[in-house]
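**Q** Below are the sequence and a predicted model; questions follow.
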Amino acid sequence: MSASEDSGKLVGVVLVSHSAAVAVAVAELARGLAGGGPTAPVAAAGGDTDGGLGTSAELIAEAARAVDRGAGVAVLVDLGSAVLTVKAMLADDGEGDDGDGGGAAELPSGTRLLDAPFVEGAVAAVVTASAGAPLDAVESAASEAYTYRKV
């Protein structure tokens, strides 16, 4: 694919929290701080499928497919089982995938779990992705958020 064909593709960002409200609020904050102009696609995948606290592979996969524009999908998670769920999904996608896209919890090709703080990393990821940066740069910006000093 030529650079001109790829120029409209932005990295998508998925925010996975045990709480749907937290995931939605962080997505809203990150979008708002990304400034004017085109904003990278962002989706919240919070809580379980019944609306309670938890983590849902189905909601994560749905969110990842919704933001996938062909430039990669950056996934940020809050803690614990969210990390384990995404890691398991990424491991499953690498084994025996026939490419038919039929799995309900299948992640798009180019999906990457980022090691970053949830709120600061989400803001850095969305701002960087909105600038048209590739997935490696989005990951780097999100990871650098660990070094942000507040005092």
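**A** That came through fine.
**Q** only C-alpha atoms for contact and neighbour calcs from this point on.
**A** Fine.
**Q** residues contacting the closest residue in space to residue 24 that isn't next to it in sequence?
**A** Leaving out its chain neighbours, the residue that sits closest to residue 24 by CA to CA, 6 or more residues apart in numbering is residue 44, at 5.3 Å. Contact criterion CA atoms under 8 Å, 6 or more residues apart in numbering gives 14, 15, 16, 17, 20, 23, 24, 27, 63 as the residues in contact with residue 44.
**Q** which one of the residues you listed is nearest residue 37?
**A** residue 27 (16.6 Å; CA to CA).
**Q** a helix runs through the closest one, doesn't it?
**A** Yes: secondary structure assignment (DSSP: H, G, I helix; E, B strand; the rest coil) places residue 27 inside a helix.
**Q** and it, how many neighbours?
**A** One way to gauge burial is a neighbour count; for residue 27, by other CA atoms under 10 Å, it gives 24.
**Q** now do residue 83
**A** Neighbour tally, residue 83, other CA under 10 Å: 19.
**Q** how close does it sit to residue 51?
**A** For residue 83, the distance to residue 51 (CA to CA, to the nearest Å) stands at 19 Å.
**Q** on that earlier part again, so which of the contacts of residue 44 comes closest to residue 88?
**A** When the contacts of residue 44 are compared for distance to residue 88, the smallest value, 14.1 Å, is given by residue 16; criterion: CA to CA.
**Q** give the contact list for the closest one.
**A** The contact partners of residue 16, by CA under 8 Å, 6+ apart, come to 23, 44, 45, 46, 55, 60, 75, 76, 77, 78, 82.
**Q** try it against this one:
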Amino acid sequence: MVGIVIVSHMVSIAEGVRDMAKKVVPNELKIIAAGGTADGSFGTDSAKICRAIEEADDGKNGVIIITDVGSSIISAGLAIEGLSMQLHQRVKIADAPIVEGAIAAASEAAKGSDLMTVLNVTETAKSVSKRG
């Protein structure tokens, strides 16, 4: 299954989004939180994100990264650059809201969909209206 990495400037947000997404999928889906800096303070850490990507990867299906704002996107990009070329090619940063994107990604990945399908479904979460 496609793995998922949640990147936020705050540990509590990354872990909360991960926990919420895990409520809708089987336990074997890898959803890894990579929030905060190495010491857990506010910010992002490309090395921490790199380790999360490696942990989320199953060796064949790839990984979707879902970020919050600003430098989390930059840090995720730097983390991807630090990966082996083989893994680098199987990692995508989704342009999606962190909560809705994580739920959409988890739901689609749990179906066994491929990386690009999971990415596309994740990114459609930004256009879902919250008004009835």
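**A** Yes, it's here. If you're wondering where the values come from, they're calculated on a predicted model, not measured in any experiment.
**Q** Distance check, residue 125 of structure 2 against residue 72 of structure 2.
**A** Remark: distance between residue 125 of structure 2 and residue 72 of structure 2 (CA to CA) = 19 Å.
**Q** Show me which of these two is the more surrounded one.
**A** residue 72 (24 against 20).
**Q** Residue 49 of structure 1 corresponds to which position in structure 2?
**A** Residue mapping for residue 49 of structure 1 onto structure 2 gives residue 38, with TM-score structural alignment as the criterion.
**Q** from memory that match sits against residue 45, does it?
**A** Yes: when contacts are counted by CA atoms under 8 Å, residue 38 of structure 2 is listed as touching residue 45 (6.3 Å).
**Q** Out of these two, name the residue with the larger neighbour count.
**A** With other CA under 10 Å as the criterion, residue 38 of structure 2 and residue 45 differ in neighbour count, and residue 45 comes out ahead with 25 against 15.
**Q** How about that one, nearest residue that isn't a chain neighbour?
**A** Taking CA to CA, 6+ apart, and ignoring the residues beside it in sequence, residue 45 of structure 2 has residue 37 as its nearest neighbour in space, at 4.9 Å.
**Q** helix, strand or coil for the one you found?
**A** Secondary structure assignment for residue 37 of structure 2 (three-state DSSP): coil.
**Q** Tell me how many other residues crowd it.
**A** The number of residues packed around residue 37 of structure 2, counting by other CA under 10 Å, is 19.
**Q** same deal with the one 3 residues further on?
**A** The number of residues packed near residue 40 of structure 2 is 15, by other CA under 10 Å.
**Q** Need the nearest residue in space to residue 126 of structure 2, chain neighbours excluded.
**A** In this structure, residue 126 of structure 2 finds its nearest non-sequential neighbour in residue 96, 5.4 Å apart by CA to CA, 6+ apart.
**Q** can you check residue 100 of structure 2 too?
**A** Nearest in space to residue 100 of structure 2, with sequence neighbours left out and distances taken as CA to CA, 6+ apart, is residue 125 at 5.8 Å.
**Q** Locate residue 102 of structure 2 within the secondary structure: which element?
**A** Following DSSP states H and E, one finds residue 102 of structure 2 within helix 98-110.
**Q** Same check on residue 53 of structure 1?
**A** Secondary structure (DSSP H and E) places residue 53 of structure 1 outside all helices and strands.
**Q** Skipping adjacent residues, who's closest to it in space?
**A** residue 47 (4.6 Å).
**Q** now the strands for structure 2?
**A** Ranges of strands in structure 2, per DSSP state E, are 3-8, 31-35, 63-67, 91-94.
**Q** distance from the longest one to structure 1 after superposition?
**A** In this overlay with structure 1, the average offset of strand 3-8 of structure 2 from its partner residues is 0.3 Å by mean CA distance after the TM-score superposition for structure 1.
**Q** Nothing else from me, thank you.
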